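In: Here is my input; please provide its structure:
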Amino acid sequence: MEPPGLVVHGEAAPFSTALRSLLNNPQYSDVCFVVGQERQEVFAHRCLLACRCNFFQRLLGPKLGPGMPGPVVLSTVPVEAFLAVLEFLYTNSVRLRRRSAPVSFLFPLMGPVHPVPHTHSGLQRHVHLGPTHFHFCSQLCLEFVVKVLDVELVCEALQVAVTFGLGPLQERCIAFIEAHSQEALRTRGFLELSAPALLPLLRSDKLCVDEAELVLAARSWARVGAAVLERPVAEVAAPVVRELRLALLAPAELSALEEQNQQEPLIPVEQIVEAWKCHALRRGDAARGAPCRRRRGTLPREHHCFLDLPFK
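Out: Next up, the predicted model:
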């Protein structure tokens, strides 16, 4: 058997630079995308996209025939995000910047797949890209977001993680918020969280924030949601307020909360009653529906010595 030949590797940097020069370059391009609300033209090369991505292989396959096909319209994808994907396809690397590529721009490619077939040459095709087609890019974006995570970004990143089912990113975001709870709760991103994204936070024992502050943050969150959705505050808050640990509040705080709740309903009356039951019976397990576990940031109160569910 003839021995295998010697493989000679050229330098990677010049090769990558040469391919990067083709990025969004109309020279030799044979496909055009119309991207974003700005309808910006982005030029690409069918053979390169097809060999790098199965989705583009199906979208730009031989059935289109020779010549320049009609533009592919990606109206819901921000230009920055699409160019980042192309850069990765062309060079196997991508330069992401914190301000030019916010989290909400890095994952919008992962939406429902609804390619609209064209029937005549030259017609535009409107396409929405799907999650499985850009798994390689989503992993890259995940690494980028984790590296630049900060207080202002973390709630936005958490929302993206919940929306697209990115478990590792969700875990990192929750851990970050647990360590910087008070700062994160004051951000605009917190107020814009969806109920499914807020729930895992309110269920955490490791939040470094007192329950009184958490109740105030939940009320602010519900007010913003009520204004946006044009629904009552109590209705917006309903999916999450059960996770507030009212039994941790002192009697005076609970009375003040009850009075405020009468003016602006936020918490179901029966939930407040359950918290009072803990105080009356001096047992943390007396009200099964009222969590009594102390969080990492819970400030000590006199009645806490009667709570028999210690901090974990």
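In: can we go C-alpha only for contacts and neighbour counts from here?
Out: Will do.
In: which residues of the stretch 101-250 of the chain fall in helices?
Out: 103-106, 135-148, 151-164, 167-179, 181-185, 188-191, 195-202, 211-229, 233-237 (DSSP state H, counting those that start in this stretch).
In: can those helices go into a markdown table with extra columns for distance to Pro268?
Out: Converted to a markdown table, those look like this (distance: least, Cα to Cα, whole Å):
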| stretch | distance to Pro268 |
| --- | --- |
| helix 103-106 | 34 |
| helix 135-148 | 37 |
| helix 151-164 | 26 |
| helix 167-179 | 26 |
| helix 181-185 | 23 |
| helix 188-191 | 21 |
| helix 195-202 | 17 |
| helix 211-229 | 13 |
| helix 233-237 | 8 |
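In: Quick check: which element contains Phe56?
Out: Here Phe56 sits within helix 54-59, counting by DSSP states H and E.
In: Any idea how far that helix is from the middle of the chain?
Out: Averaged C-alpha coordinates place helix 54-59 at 26 Å from its chain's average position (Cα atoms, centre = their mean, to the nearest Å).
In: Also this sequence, please, to line up against the first:
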Amino acid sequence: MSNSHPLRPFTAVGEIDHVHILSEHIGALLIGEEYGDVTFVVEKKRFPAHRVILAARCQYFRALLYGGMRESQPEAEIPLQDTTAEAFTMLLKYIYTGRATLTDEKEEVLLDFLSLAHKYGFPELEDSTSEYLCTILNIQNVCMTFDVASLYSLPKLTCMCCMFMDRNAQEVLSSDGFLSLSKTALLNIVLRDSFAAPEKDIFLALLNWCKHNAKEDHAEIMQAVRLPLMSLTELLNVVRPSGLLSPDAILDAIKVRSESRDMDLNYRGMLIPEENIATMKYGAQVVKGELKSALLDGDTQNYDLDHGFSRHPIDDDCRSGIEIKLGQPSIINHIRILLWDRDSRSYSYFIEVSMDELDWIRVIDHSHYLCRSWQKLYFPARVCRLVLMVNKCFLFLFKVI
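Out: The predicted model follows:
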């Protein structure tokens, strides 16, 4: 007879692998109360269990049940206060069978389950649960998920939560979950440069959080607001009536705003790692230059003097150039451009960035170099809305990637 039954895993000749049968038999012990010698009580619900199985699967239970304390006494009842019955049921099933079903559970139960995996030392279960939570993030659950991920130092889940919140900042600020964030998690979110909501919206959300968490230190929370990014009207008509910031703090913000260069202000910007944001997909457009539509089409293979490239004329003051307006203020530190390379000519250029099209900061200066073909340009990360590229000699054509 063939041993290729679909329920049986394939094994090499001479090897017997009936782990699935072992899992079924041990899992059956969980259903009944036979041979149980310890009972857990969670939310007034009793969970009979077997010491030897728990100890074999978990170092925490090994120390608890065989460590000489009262919990190690025969037929002991052990109350657990820091979890729910639903989450503990899932954990026992995993301990006895190595399986857990996450898809039908509410987010709150999954986060309790994740907490148990962390507390009782199941790193593989912790990783698998975190990976699943990454796939179901939404506005309603991302804040509480981030709180738990931060508490247990789960880097992948924390990173995914941050990316989701950065891309949906205004919706996150108005969600019910935002009000329930711990102070540490709250500050970790709003202090990020990439949490790119309008500063007025951030202030109002923090104001609501302070009302909802009256016992916390409101002064520390309000220090996260970047007051110089708010208009004079907002400072006087929104911030001042709240009473959470002193008149001196408001006057200092007005002073900084009036005396600083625009590009020196601590702006927030969208951060989209490893993606080209100078595209129509992200709302970018060419506002200055000839053949504007050619710059953002991404075709770097088929181009000539008539199509595939944007370009600009050379003038005496070297201020005409190709100017790109990004879809939103963004954090950038890398630009790739393709200079015209269909002949032997070389080019000199510089690149400047701005938020308001008035104050420009030069991030790349190749005005004294001869360059051609692909340019991979790195500079300190900056928040900007506009990118200007100016050629100082010859006819200049380029494509941003």
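In: Superposed, what's their TM-score?
Out: The TM-score (TM-score structural alignment, normalised by the length of structure 1) is 0.74; 271 aligned residues with a Cα RMSD of 3.3 Å.
In: about what we covered before: let's have the helices of the stretch 101-250 of structure 1 in CSV, adding distance to Pro310 of structure 1 and mean neighbour count.
Out: As requested, the helices of the stretch 101-250 of structure 1 are arranged in CSV below (distance: least, Cα to Cα, whole Å; neighbours: other Cα atoms under 10 Å):
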stretch, distance to Pro310 of structure 1, mean neighbour count
helix 103-106, 37, 20
helix 135-148, 32, 16
helix 151-164, 28, 21
helix 167-179, 18, 19
helix 181-185, 20, 20
helix 188-191, 28, 19
helix 195-202, 17, 18
helix 211-229, 15, 18
helix 233-237, 27, 20
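In: quick one on the thing from earlier: the helix holding Phe56 of structure 1 maps to which residues in structure 2?
Out: Aligned by TM-score structural alignment, helix 54-59 of structure 1 falls on residues 59-64 of structure 2.
In: circling back to that earlier point, which strands and helices sit next to the helix holding Phe56 of structure 1?
Out: The contact analysis (3 or more Cα pairs under 8 Å, 6 or more residues apart in numbering; DSSP states H and E) places helix 54-59 of structure 1 against helix 46-52.
In: Could you give me the buried positions within the helix it packs on?
Out: 46, 49-50 (16 or more other Cα atoms under 10 Å).
In: now swap in stretch 280-288 of structure 1 and tell me
Out: For stretch 280-288 of structure 1, the neighbour count (16+ other Cα under 10 Å) marks 282-287 as buried.
In: same deal with stretch 284-304 of structure 1?
Out: For stretch 284-304 of structure 1, a neighbour-count test (16+ other Cα under 10 Å) marks 284-287, 290-298, 303-304 as buried.
In: Kindly check the end-to-end length of that stretch for me.
Out: Distance between the two ends of stretch 284-304 of structure 1: 9 Å, counting by Cα to Cα, to the nearest Å.
In: Next up, the contacts around the aligned partner of Gly32 of structure 2 in structure 1.
Out: Aligned by TM-score structural alignment, Gly32 of structure 2 pairs with Asn25 of structure 1. Shown here is Asn25 of structure 1, whose contacts under the criterion Cα atoms under 8 Å, 6 or more residues apart in numbering are 43-44.
In: what's stretch 246-261 of structure 1 in contact with?
Out: 211-212, 267, 272, 274-276, 278-279, 284, 290-294, 298, 301-304.
In: switch the cut-off to 10 Å
Out: Here stretch 246-261 of structure 1 makes contact (Cα atoms under 10 Å, 6 or more residues apart in numbering) with 210-212, 215-216, 234, 263-269, 271-280, 283-284, 287, 290-295, 298-304, 307.
In: Good, wrapping up.
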